[in-house]
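>>> Quick one, structure for this:
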Amino acid sequence: MTRFTIPAPGIHREQIEIKRSRFIGSIAHTPQADDARAFIKQMKDQYADATHNCWAYVAGPPGDTRMVGLSDDGEPHGTAGKPMLTVLLHSGVGELTCVVTRYYGGTKLGTGGLVKAYSQAVEAVLKRMPRSQYVPSVQVETGIDYQIQTLFRKRVEEYGIAIEEEVFSDRVQYLLTVPEDQYSAFEKALLDLSNGRSVLSRL
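Sure, this is the predicted structure:
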């Protein structure tokens, strides 16, 4: 799996108004379907007095349709959840859920109007939403000699590796989180640096 774009942490929200109906779009990072359902419940509880809380989610990389969900929440079939999901699938962002909350303003929008309104509500959030990166990674253990510790730490920084644990004994023992796309290069660099004395052990 490669790196891909995800929503930054937090809840991202924008509001639009169409013919006195308010549409409030809320998006959050939801890596799994269970996370999506929990966020949907949170929004439904927060906006319990709303006319509708329609939603759609993609629990996978951008454009991945294997784990998706949607709901019109009482709006005419196909006028809310489906257009919302279409926008999410074409957004270039993965692992996200959007809930669009509608407060009815007294004027019916018609089928086409609803599709447009719910699509625009999602697009409004996506337009201003800060992004982050999902980086597939693997945890490994390794041990190094003290004399190469300074150079080792430089390599760790160069390859974007996180040090989770550092234990000092006869050697320095490390628990590391290594980006998958840097694993092979870092493994070779470590072998070269340690003259073959340090190896990576996947957990």
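>>> drop to CA atoms for contacts and neighbour counts, all remaining ones
Noted.
>>> which one's the longest helix in the protein?
Ordering each helix of the chain by length in residues (DSSP state H) puts helix 110-128 first.
>>> Does Glu166 touch Gln149 like I think?
No. Using C-alpha atoms under 8 Å, Glu166 makes no contact with Gln149, being 11.1 Å away.
>>> One more, please, to line up against the first structure:
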Amino acid sequence: MSETYYFAYQGGTGEIVEKKSRFIATVAPIASEEEALRFIEQTKKQYWDARHNCTAFTLGSRHQLTRCSDDGEPAGTAGRPMLDVLLKENIHNVAVVVTRYFGGTLLGTGGLVRAYSKAVQTGLAASVILERQAGIRLEISADYGDLGKIQYLMGQQQIPTLNSSYTDSVYLEALVPASLLDSFCQDLTEGTAGKAVLTKGDACSYAVYKGDILLFDREDTL
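Presented below is the predicted three-dimensional model:
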């Protein structure tokens, strides 16, 4: 997988109006094709009286599974443009349904493509989209005299602490972005004159939401 990618953490709903047609975009996080299909079916039931409920979803850290549907709109004017927005924004594990209540005026193929694309963008803007990145747990053991330097280096690179203990010596478990691991370890070694003991732990992936660390111990296998 790539070092980082974006995913839907919380869904949302956005709406636009084009020539009196209402386009309602409903976005949801998904973890499987079954979840995607269930969400789509529930949304279609919610908006059972609409002219169209067009859909798109993508699953996996490399977009291994993608699906879309025009649901009666002219071919290629709804589902594919919706999916293209998700792919262009590099958002994974997300499904979206755009519901259209027809306003009486035809939009043409170009107008439909623009309307469905814009609706998806509005729905995403109303959702919580987070960046998920590969990380390594790094155990740091050091003397108290080196604590200030270690904390400075961690703060400088915005590396969070998962666990800590302060006894006869200092123990910290840091969560280091995989792309920064080698350079950060070198900085720690140089900054403490080689006195800090560094132990690389398990690989994981994580995201940050409102200052909280969300840990994912196992990557998507899709």
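>>> re earlier: so what sits against both of Glu166 and Gln149 of the first structure?
Val172 (C-alpha atoms under 8 Å, 6 or more residues apart in numbering).
>>> Now do the SS call for the aligned partner of Lys154 of the first structure in the second structure.
Under the alignment (TM-score structural alignment), Lys154 of the first structure pairs with Tyr152 of the second structure. Following DSSP: H, G, I helix; E, B strand; the rest coil, the label given to Tyr152 of the second structure is helix.
>>> What is the helix or strand following the longest helix of the first structure packed up against?
Reading on from helix 110-128 of the first structure to the C-terminus, the next helix or strand found by DSSP states H and E is strand 131-134. Contacts defined by 3 or more C-alpha pairs under 8 Å, 6 or more residues apart in numbering; DSSP states H and E place strand 131-134 of the first structure against strand 4-7.
>>> Quick one: distance of the strand it packs on to the chain centre.
Strand 4-7 of the first structure sits 5 Å away from the centroid of its parent chain (C-alpha atoms, centre = their mean, to the nearest Å).
>>> List the buried residues for it?
Using 16 or more other C-alpha atoms under 10 Å as the test for burial, strand 4-7 of the first structure gives Phe4, Thr5, Ile6, Pro7.
>>> now swap in stretch 151-164 of the second structure and tell me
Here stretch 151-164 of the second structure shows Gln151, Leu153, Met154, Ile159, Pro160, Thr161 as buried, counting by 16+ other C-alpha under 10 Å.
>>> SS state for the residue of the second structure positioned farthest from its centre?
The C-alpha centroid of the second structure is most remote from Asp168, which lies 40.7 Å away (C-alpha atoms, centre = their mean). Following three-state DSSP, the label given to Asp168 of the second structure is coil.
>>> Need the counterpart of it in the first structure.
Aligning on TM-score structural alignment places Asp168 of the second structure opposite Asp170 in the first structure.
>>> now the strands: where do they sit in the first structure?
Here the first structure has its strands, by DSSP state E, at 4-7, 12-18, 21-29, 52-58, 68-71, 96-103, 131-134, 137-144, 162-168, 172-179, 201-202.
>>> Sounds good, over and out.
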